[in-house]
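Visitor: Sequence first, predicted coordinates after that:
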Amino acid sequence: MHEKYFRLAKHLSKANVKILSSILRARGVFGMIISRIAITKCSHGNTCAMEKEEKECVLKFFKIDISHGVVPGKTACMQCIQENAVLKNMDWKKIKYCIKNEIAKRRKLYTSISK
């Protein structure tokens, strides 16, 4: 690690530095000055709501699965990500749970109407 970019405590081990650098490489910010790195709401570990167009793409792609009440697996979610450029930075699990929640929402709505 370069001291110009990071002010790390002297007691940090080389393993900690390697972990930090691998995380930064994954985010695509390795070698940047810290003040220039944009921190979004999602990067703090909080969950972010899907954008409207992202959700529309997911619901359109899994329309049949939702109507049958089937939660998609990893391969179906990955196929959805590959076919829709809007979803390129999204995790497959987020798509899966979006569909799962949509199915649960519709079941709840259906049971409340039928009572």
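Guide: That came through fine. Residues are numbered from 1 along each chain as shown.

Visitor: alpha carbons only for contacts and neighbour counts from here, please
Guide: OK.

Visitor: Spell out, range by range, the strands that occur in the protein.
Guide: Counting by DSSP state E, the chain forms no strands at all.

Visitor: Tell me where the longest helix sits in it.
Guide: helix 92-114 (DSSP state H).

Visitor: dropping in the other structure now:
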Amino acid sequence: MDGEDDDGVDHSLAHIPSSGMKVVASRKGKVEQIEWDEELEELEREKASTEAIWGAYYLKSSFRAKSEKLRKSAPGRPHPASSSVVEAPPLHLPDGSQPPPKGAKEEMQDFLDDLLT
């Protein structure tokens, strides 16, 4: 019967010892309790702040991508929605002069402020 058990067994690697293999102990079922302290509270606040920044960055980049897509969709022709929107001219300052023109960053900030309010 021993001859039948060896059928299909490759003995060409039998000379290599198996003691080099490490057995990893399973951690399944082991529970650790973490005590919530001020340091963990600070990490939680930093995580929330970072996630908010990532979310704002994602929102800005998705708006930019959509804007670029709309601009490229009909070159030479204004988009139908943009032709119906008319932006009011800036108000005069108290001394009667015009305010300085806004940069691209300030315009984006105003847009996001309007969007979020």
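Guide: Noted; the coordinates are in hand. Remember, it's a predicted structure, so these values are computed and weren't measured experimentally.

Visitor: Next, the TM-score between them, please.
Guide: After superposition, the two chains reach a TM-score (TM-score structural alignment, normalised by the length of structure 1) of 0.25; 41 aligned residues with a CA RMSD of 4.3 Å.

Visitor: ok, and for the longest helix of structure 1, which residues are buried?
Guide: Trp92, Ile95, Lys96, Cys98, Ile99, Lys100, Glu102, Ile103 (16 or more other CA atoms under 10 Å).

Visitor: Redo those as a markdown table? Include distance to Phe61 of structure 1.
Guide: A markdown table is the format used below for these (distance: CA to CA, whole Å):
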| residue | distance to Phe61 of structure 1 |
| --- | --- |
| Trp92 | 14 |
| Ile95 | 11 |
| Lys96 | 12 |
| Cys98 | 12 |
| Ile99 | 10 |
| Lys100 | 14 |
| Glu102 | 13 |
| Ile103 | 14 |
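
Visitor: Please name the nearest non-neighbouring residue to Cys80 of structure 1.
Guide: Spatially, and ignoring its direct neighbours in sequence, Cys80 of structure 1 is nearest to Phe61 (6.8 Å; CA to CA, 6 or more residues apart in numbering).

Visitor: Neighbours of the one you found, how many?
Guide: Phe61 of structure 1 is flanked by 18 other residues according to other CA atoms under 10 Å.

Visitor: And Lys72 of structure 2, by the same measure?
Guide: 12.
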